[in-house]
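**Student:** task: produce atomic coordinates for the following.
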Amino acid sequence: MAPTATSVRNNEGIANYTKFWQKDSKDDTATDMANRLSEYTSVVNGYYDGATDLYEYGWGQNFHFARYYPGEAFMQAIARHEHYLAHQMSLKPKMRVLDVGCGVGGPAREIARFADVNIVGLNNNEYQIQRARRYTEKAGLSGQVEFVKGDFMKLAEQFGENSFDAVYAIEATCHAPNFEGIYGEIQKVLKPGGIFGVYEWCMTDAWDPTNPEHKRIAHGIEIGDGIPEMRSIKNARNALKSVGFEIEHEEDLADRGDKIPWYYPIAGSLKDCQTVWDYFTVARMTKIGRATTQTAVKLLETLRLVPQGTHSVGASLVTAADALVDGGRTKLFTPMMLFVCRKPASK
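**Tutor:** So this is what the prediction gives:
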């Protein structure tokens, strides 16, 4: 019998996910950090095995943030954010494009339609891969979008060098143990002259890792989002250059001064909703909405209808939401540091 999507989840990994962090940032040690970095696949898989269903319930199939305009619906903004990246990368029809850390494939399907490109989505989480394939078949895009399981720190080993016309990553490479490693692998699989576009999760230049409050925010984002280590914009920029990329454009899109903040949905800010349907999404993020969801998850866990540990992962999502909002309000964190880079053409 073929395994079901549910059976491929690692229940032990979900249950043990939070062991990689101390609850209080003051107690988190260099040893804890080293363990997270060396065991990054266990950290990330444990997180997404438990969080994927909660993400889809609360957010949809596109696991990322966006900027919002007055009068613009939530899902419209999510799609526009993906279109903007594709536009900045100048994607052309029939290009072969790699989506690094593709989730359940929402952005891959949207960008495939928008730019008429062929996309390979890479993910190291089998549960998400199976869901991505099912959604893509239902959308009639199986001939244009495919998904493969693999470690994004071993791209060249899996695909070979000079294999893709373009590569993008949307809020995914922050899960890597270091930026140099993941960016270096992306550079290898790009064809000479190929383009790489990324929305990176970074701490901004205002962040001081020795400041206890700043450390608390970064720690909350890490434990709540399955990230081994939060890093700075400078770290990302230097890593891109060190592996040989030429940065053609960079901008922190969260610093545009938008009237509606990027974090309004996870802040449960109903006053910023732009359409009736947005209320259904944002209401789940209010204190009452979070409590209701967690109560339901606890019941499902008790009945063994979801893996043990799902409730704890859900609690970590609440921690993440609070830390992300704090990071956004203080401008210490951005989920949309845009870099558009090119691999030098062969001489």
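
**Student:** only C-alpha atoms for contact and neighbour calcs from this point on.
**Tutor:** OK.

**Student:** compute the number of surrounding residues for the closest residue to Leu300 other than its chain neighbours.
**Tutor:** Nearest residue to Leu300 in three dimensions, chain neighbours excluded: Val306, at 5.9 Å (C-alpha to C-alpha, 6 or more residues apart in numbering). Counted with other C-alpha atoms under 10 Å, residues neighbouring Val306 total 18.

**Student:** contact partners for Ile195?
**Tutor:** By C-alpha atoms under 8 Å, 6 or more residues apart in numbering, Ile195 lies in contact with 89, 165-167, 340-343.

**Student:** now it: how far from Tyr68?
**Tutor:** Ile195 is 26 Å from Tyr68, where distance means C-alpha to C-alpha, to the nearest Å.

**Student:** Met337 now?
**Tutor:** Distance from Met337 to Tyr68, by C-alpha to C-alpha: 16 Å.

**Student:** can you tell me the SS state at Val104?
**Tutor:** Following DSSP: H, G, I helix; E, B strand; the rest coil, the label given to Val104 is coil.

**Student:** thought it was touching Glu126?
**Tutor:** No - contact between Val104 and Glu126 fails when scored by C-alpha atoms under 8 Å: they sit 10.1 Å apart.

**Student:** and these two? which has more neighbours close in?
**Tutor:** Val104 (28 against 21).

**Student:** tally of neighbours for the residue lying closest to Asn125 once chain neighbours are set aside?
**Tutor:** Closest residue to Asn125 apart from its sequence neighbours, by C-alpha to C-alpha, 6+ apart: Asn45 at 5.9 Å. Look at Asn45: counted by other C-alpha under 10 Å, it has 23 neighbours.

**Student:** what's the spacing between Asn45 and Phe245?
**Tutor:** For Asn45, the distance to Phe245 - C-alpha to C-alpha - is 29 Å.

**Student:** element containing Met337?
**Tutor:** Following DSSP states H and E, one finds Met337 within strand 333-342.

**Student:** for that strand, name the packing helices and strands.
**Tutor:** In terms of contacts (3 or more C-alpha pairs under 8 Å, 6 or more residues apart in numbering; DSSP states H and E), strand 333-342 is packed against strand 190-203, strand 246-252, helix 310-329.

**Student:** so which other helices or strands are in contact with the last one?
**Tutor:** When contacts are defined as 3+ C-alpha pairs under 8 Å, 6+ apart, helix 310-329 sits against helix 11-15, helix 40-58, helix 212-225, helix 287-302, strand 333-342.

**Student:** also this sequence, please, to line up against the first:
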Amino acid sequence: MPRSVPPATTRTTTSATGTVSPLLPRPCSVGGRLARLSDMCPPHTIHCGGERILTCRAATERGHTRYNPARYLPAYREARGMDAKVAKRSLGNLTQEEVKSVVDDYVGLHDAGVERKKEHYRQLVNHYYDLVTDFYEWGWGTSFHFAPRRQGESFKASQIRHQHFLADKLSLRPGMQVLDAGCGVGGPMGNLARYSGASFVGVNNNAYQIERAKVHTRDVEALCRFIKSDYMKIPRSDDHYDGAISIEAMPHAPDKTAAYGEIFRLLRPGAGFACYDWCLTDAFDPSNTEHVRIREGIMTGSALPDIAGTTEVCEAVRAAGFELLEARDLAPDSDPETPWYRALQGRDFSLASIPRTPLGRALTNLILRIAEGLRLAPQGAREVSTFLNWGADTLVEGGRTGIFTPMFFFLARKPLPRGN
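**Tutor:** Next up is the predicted model:
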């Protein structure tokens, strides 16, 4: 029997678009599932906005959740018996000789306009993540996404709560097969496998990120598998999965309807799709030069062919065949003193947060400039840091002006056949 998303029977909510939509029930017996998972990975407790969350200590103790810059030096790799090809890498899967060429290709694609970026989106996105994954792990850990924050809540705790929100919306539980479209380096997928007990298949078209994801999900490898594929065309049969998620990965899609349509094809009838997408809000004015500048900075800093509006996303979900159950921007859910972009402003000072702050980004840029001059870093590394900094600055501006959100949430369902 195909698994279906249970219909809501107890409560409803009104979305930002005015639609009254059912909420899927929260999974039951979460504690019991986590207790069984703890046999594989001893958990510890963190407090997340009043919630107790069990997380995995073993991966942290093994050093897999933090970036170690030394491991990208050939001498470090060779001393530890790493193969010659791996030892020559300097950023992602790139050698020192390849970095500058890939940077030039990436910048050239962004200068070519929206249509050319959409035409070459695979190259654009792969180049981007080959260049920036190491920078992201250094600054963000294993979860490359934002989250609405509560008063007194840490950035990491807000990310975990944001991830669990999707699991609860889909009522994920052991035995379910769930697709993660654009899984990054596996941080959210691993957290959700630990939290729900469901099995996940992560789709990512970047080979280096899949390597990293396998490391970050080692403690739950029985629940996490990966496919190297473009999420616009996933090599799986129709009606294959019991649910799907996508966390800030769909902004890279050149065609929203086609991207959502591929998810629709792969889901079993009645299955749900929960997604966070990047969007321009209704406050964006295309005739305002400042708004346009901010949009362009976000696009260049994040390898986006374009940025859709919230209405466009909702229309694309329906055009793909889904029932749209809920759609709203979660950014206003943040505490006013702790907006989602606070992590990029340097207002949460700690040793772990330094790489995300303006000061930390400036220091990284300066160090890379010196290292390039001394040939200790590949030519082009500082340019990568520069466009990431530009992207970070414009993300903050987009949030402060209210013209952009990285957390437009929607919950959709593949309809059951008529008569069921």
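
**Student:** quick revisit: want to throw the contacts of Ile195 of the first structure into CSV with neighbour count and distance to Leu299 of the first structure?
**Tutor:** Formatted as CSV, these follow (neighbours: other C-alpha atoms under 10 Å; distance: C-alpha to C-alpha, whole Å):
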residue, neighbour count, distance to Leu299 of the first structure
Met89, 23, 45
Asp165, 20, 47
Ala166, 29, 45
Val167, 25, 41
Val340, 20, 45
Cys341, 24, 47
Arg342, 24, 50
Lys343, 22, 51
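
**Student:** what's the most distant pair in those?
**Tutor:** Asp165 and Val340 (13.8 Å; C-alpha to C-alpha).

**Student:** picking up where we left off before, so between Met337 and Tyr68 of the first structure, which is more surrounded?
**Tutor:** Set Met337 of the first structure next to Tyr68 and count neighbours by other C-alpha under 10 Å: Tyr68 wins out with 25 against 22.

**Student:** which position in the second structure aligns with that one?
**Tutor:** When the second structure is aligned by TM-score structural alignment, Tyr68 of the first structure is paired with Arg149.

**Student:** cool, Thr293 of the first structure as well?
**Tutor:** Using TM-score structural alignment, Thr293 of the first structure lines up with Thr364 in the second structure.

**Student:** which residues touch that match?
**Tutor:** 355, 385.

**Student:** against Glu383 of the second structure, how distant is it?
**Tutor:** Taken as C-alpha to C-alpha, the span from Thr364 of the second structure to Glu383 of the second structure is 11 Å.

**Student:** tell me how many other residues crowd Pro415 of the second structure.
**Tutor:** Pro415 of the second structure, neighbours per other C-alpha under 10 Å, totals 18.

**Student:** I'd guessed it sits against Glu323; true?
**Tutor:** Yes - using C-alpha under 8 Å, Pro415 of the second structure is in contact with Glu323, at 6.6 Å.

**Student:** give me the spatial nearest neighbour of the match of Tyr68 of the first structure, chain neighbours excluded.
**Tutor:** Ser334 (4.7 Å).

**Student:** do Asp238 of the second structure as well
**Tutor:** Per C-alpha to C-alpha, 6+ apart, closest to Asp238 of the second structure is Leu266, 4.7 Å.

**Student:** what's the match for that neighbour in the first structure?
**Tutor:** Under TM-score structural alignment, Leu266 of the second structure pairs with Val189 in the first structure.

**Student:** is it true that Pro415 of the second structure lies in a strand?
**Tutor:** No - if the criterion is three-state DSSP, then Pro415 of the second structure is coil and not within a strand.

**Student:** residues touching the residue nearest to Asp238 of the second structure, list them.
**Tutor:** Leu266 of the second structure touches 236-241, counting by C-alpha under 8 Å, 6+ apart.

**Student:** from those, which land in strands?
**Tutor:** Tyr241 (DSSP state E).

**Student:** now, among the contacts of Leu266 of the second structure, which is nearest to Thr13 of the second structure?
**Tutor:** Among the contacts of Leu266 of the second structure, and counting by C-alpha to C-alpha, the member closest to Thr13 of the second structure is Tyr241, at 26.5 Å.

**Student:** the closest one against Val178, yeah?
**Tutor:** Yes - using C-alpha under 8 Å, Tyr241 of the second structure is in contact with Val178, at 5.7 Å.

**Student:** and the aligned residue in the second structure for Phe280 of the first structure, how many neighbours?
**Tutor:** Correspondence of Phe280 of the first structure to the second structure, assessed by TM-score structural alignment: Leu351. As a burial measure, Leu351 of the second structure scores 7 neighbours (other C-alpha under 10 Å).

**Student:** could you do Lys92 of the first structure as well?
**Tutor:** For Lys92 of the first structure, using other C-alpha under 10 Å, the count is 15.

**Student:** then Thr338 of the second structure?
**Tutor:** Counted with other C-alpha under 10 Å, Thr338 of the second structure comes out at 19.

**Student:** and the helices in the stretch 151-300 of the second structure?
**Tutor:** 155-170, 187-196, 207-216, 256-266, 289-302 (DSSP state H, counting those that start in this stretch).

**Student:** any chance of a markdown table for those, columns distance to Cys224 of the second structure?
**Tutor:** Shown next, in a markdown table, are the helices of the stretch 151-300 of the second structure (distance: least, C-alpha to C-alpha, whole Å):
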| stretch | distance to Cys224 of the second structure |
| --- | --- |
| helix 155-170 | 15 |
| helix 187-196 | 7 |
| helix 207-216 | 8 |
| helix 256-266 | 18 |
| helix 289-302 | 26 |
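
**Student:** out of the ones you listed, which is closest to Trp138 of the second structure?
**Tutor:** Going by C-alpha to C-alpha, the one of those nearest Trp138 of the second structure is helix 207-216, 12.8 Å.

**Student:** in the first structure, point out the residues matching that closest one.
**Tutor:** Going by TM-score structural alignment, helix 207-216 of the second structure sits over residues 126-135 in the first structure.

**Student:** the matching stretch vs the second structure, mean deviation?
**Tutor:** Following the fit onto the second structure, the mean deviation recorded for stretch 126-135 of the first structure is 1.1 Å by mean C-alpha distance after the TM-score superposition for the first structure.

**Student:** for that stretch, buried residues please.
**Tutor:** 126-133, 135 (16 or more other C-alpha atoms under 10 Å).

**Student:** now swap in stretch 356-364 of the second structure and tell me
**Tutor:** Of the residues in stretch 356-364 of the second structure, those buried (16+ other C-alpha under 10 Å) are 356-358, 361-362, 364.

**Student:** same list (those residues) but as TSV, adding distance to Tyr276 of the second structure.
**Tutor:** Below are these laid out as TSV (distance: C-alpha to C-alpha, whole Å):
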residue	distance to Tyr276 of the second structure
Arg356	21
Thr357	24
Pro358	26
Arg361	26
Ala362	29
Thr364	29
